[in-house]
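> would you be able to build a 3D model of this:
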Amino acid sequence: MREKRFNLAHRLIHWAIAFTVLFILLTVFLRIGWMNKDHMGEIIQQNLSKSGTQINTKDAALIGKAVRKPMWRWHVWAGYTMIGLYVLRMGLLAIQGVAYKSPFSKKTSPKDKFKGWIYIVFYTLLAVSLFTGFMVQNGPESLKHNMALVHIQSLYYVVIFIVLHIGGVLIADAGAERGIISKIISGDKAG
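Have a look, this model is predicted:
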C-alpha cells in the first residue's frame, strides 16, 4: 500500500522517530565526548586545584559521572519513548502495509531489494537496541553487562542507517522520486 506512506500518521511517526533517534544520539555523543566522566573529572580537578583543593582522579571522575547523570536520564526516557514509537510504527505497518517492495520477491529490482533489506535490517536491529536498552535498565543484574555490550553497538548501525537513508532520499528526490522530501514533510498531494 505504497500510496498510504505519506499520510499524516506515517509522517508524524516518521518524524517522531527521527527526532527521538537524533536526541538519543546527542546524549550518546555528549556522554562519550564533552561530558565524558574522565574529561569532566579533569576539569573538576583543575578547577579545584586552583582554589587549593586536591582530589584524586577516581573521585573527580565519580563527580563528573554524577554531573552528567540527569542528562543520561533523558537518554533513558527517550529510549522508552522510542519503544512506544516502535510499537506504533509496527502497528501502522501491519494496518497499512510496508512502504517498500519485498526483497523476497523475484519481481523486485535489485535497487528495491536493497532498500527493502535496509529497512528490514534497521527495524530488526532497532528492536534489538530497544530490548537490550530496556534490559540494561530493568533486567536482572546478571544480564546487564552483556545487554550493555550489545546495546552500545547500536551507535554504529544507527549512524550507518542515517547516512544511507538521507543519501538514498536525496538521490531519489533528484531522480525517479521527485518531490519525496516535500511529501514526507507535507504529505502526498498528488495521490
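
> C-alpha from now on. contacts and neighbour counts both.
Will do.

> what about the residue of the chain most remote from its centre, which SS state?
Distance from the C-alpha centroid of the chain, by C-alpha atoms, centre = their mean, peaks at G52 (43.4 Å). Classification of G52 using DSSP: H, G, I helix; E, B strand; the rest coil returns coil.

> for it, give its distance to D188.
As for G52, its distance to D188 is 65 Å (criterion: C-alpha to C-alpha, to the nearest Å).

> quick one, helices of the chain?
Ranges of helices in the chain, per DSSP state H, are 8-32, 37-50, 57-96, 110-138, 141-152, 154-174, 180-186.

> name the helices or strands packed onto the fifth one?
Taking 3 or more C-alpha pairs under 8 Å, 6 or more residues apart in numbering; DSSP states H and E as the contact definition, the neighbouring helices and strands of helix 141-152 are helix 110-138.

> sequence B follows; please return its structure for comparison with A:
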Amino acid sequence: MNNYSFKKYQPLSLRVWHWLNALAILGLLGTAFLRKTFLSWRTNSALIENKLQEAGTTITPELAKDIAVSIRTPMWDWHYVLGFTLGGLLLVRVLVGIFAVKKCPATHAAQSAWNLPKVPAGQKANAVHYTLVKTGYALFYLVTVFMVASGLLLYFKTELGISKEALNPVKEIHELMMWFFVAFVVGHIVGIVVAENRHDQGLVSDMIHGGRKE
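Model (predicted):
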C-alpha cells in the first residue's frame, strides 16, 4: 500500500460518525431544496390564491402566505433537528479525531502539501491528488463549522437580541454555502467511483467493516 492510498483502517467510531454525518447532510440538503422548490411559500401562496379565486373565494395575499408557510413548517422543523444533529456530530468528530484517529484534517492536508516537493516523480500525480482530496476534507470541516455557527445564530436570533435585518448577510451566505455541500457530495461520490475502479478498491466496504489493520 502506498503512502497516497485512501485505504486505511477506519475505527468504528469514525465509521459510525461518517454515515450519521452523511445522513444529516443529505437530510439538510433535501429540506433546503424542498423549501426552495415544491414547498416554496411564494409559489404555494400564489397557487392557493389562484385556486380559491377559481372556486369563487377570495383570500388576502398575507393569509395565503401564512397557509403556505404552515404547510412547510413540519418539514422545516426537520431542518432544525438535522442542523442540531450536525452540530452535535461536529463535536463528536473532534473527539474522534483526538482519541481515535489522532489526526487533524487541516494539519494533515498542510503536511501533505509541504511534502509535495520531496515526492519522487513517479508518485507525484498520486501525491497531488491525495493532497487535493485532503485539502477538500479540511475545507469541508471549516464550512461545516460556519454552517453550524450561522445556523445557531439564525435560530436563536430572538434570544440573542439580534434583529432579522442584521442577520440577513449571514443568512445569504448560509444559503449560498449549501452549494458547497452539493459540490462536495457529488465530488465525493465521483471520487469514490474513480478510486474503486483504479487503485483503491474496497473503499466503500472498508467504511462499513473498517478494513484491514496495518
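
> okay, the helices of the first structure in a markdown table with mean neighbour count and distance to S102 of the first structure next?
Formatted as a markdown table, those follow (neighbours: other C-alpha atoms under 10 Å; distance: least, C-alpha to C-alpha, whole Å):
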| stretch | mean neighbour count | distance to S102 of the first structure |
| --- | --- | --- |
| helix 8-32 | 16 | 19 |
| helix 37-50 | 17 | 45 |
| helix 57-96 | 16 | 13 |
| helix 110-138 | 17 | 6 |
| helix 141-152 | 14 | 28 |
| helix 154-174 | 14 | 17 |
| helix 180-186 | 15 | 20 |
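
> those: which one's closest to F104 of the first structure?
Smallest distance to F104 of the first structure across the helices of the first structure (C-alpha to C-alpha): 7.5 Å, for helix 110-138.

> give me the mean deviation of the closest one from the second structure.
By mean C-alpha distance after the TM-score superposition for the first structure, the fitted helix 110-138 of the first structure averages 0.7 Å away from its aligned residues in the second structure.

> remind me what that helix packs against, helices and strands.
By 3+ C-alpha pairs under 8 Å, 6+ apart, helix 110-138 of the first structure packs against helix 57-96, helix 141-152, helix 154-174.

> ok, the most centrally placed residue in the first structure - contacts?
Centroid check for the first structure by C-alpha atoms, centre = their mean gives V21 as the closest residue, at 3.2 Å. V21 of the first structure makes contact with M82, according to C-alpha atoms under 8 Å, 6 or more residues apart in numbering.

> what does it align to in the second structure?
Using TM-score structural alignment, the partner of V21 of the first structure in the second structure is I25.

> and if you look at Q45 of the first structure?
Under the alignment (TM-score structural alignment), Q45 of the first structure maps onto E49 of the second structure.

> on that earlier part again, distance-wise, check the residue nearest to the centre of the first structure relative to A172 of the first structure.
With distances taken as C-alpha to C-alpha, V21 of the first structure is found 23 Å from A172 of the first structure.

> swap in A94 of the first structure?
Per C-alpha to C-alpha, A94 of the first structure is found 25 Å from A172 of the first structure.

> ok, back up a step: want to throw the helices of the first structure into JSON lines with distance to F104 of the first structure?
Shown next, in JSON lines, are these (distance: least, C-alpha to C-alpha, whole Å):
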{"stretch": "helix 8-32", "distance to F104 of the first structure": "24"}
{"stretch": "helix 37-50", "distance to F104 of the first structure": "46"}
{"stretch": "helix 57-96", "distance to F104 of the first structure": "17"}
{"stretch": "helix 110-138", "distance to F104 of the first structure": "8"}
{"stretch": "helix 141-152", "distance to F104 of the first structure": "28"}
{"stretch": "helix 154-174", "distance to F104 of the first structure": "20"}
{"stretch": "helix 180-186", "distance to F104 of the first structure": "25"}
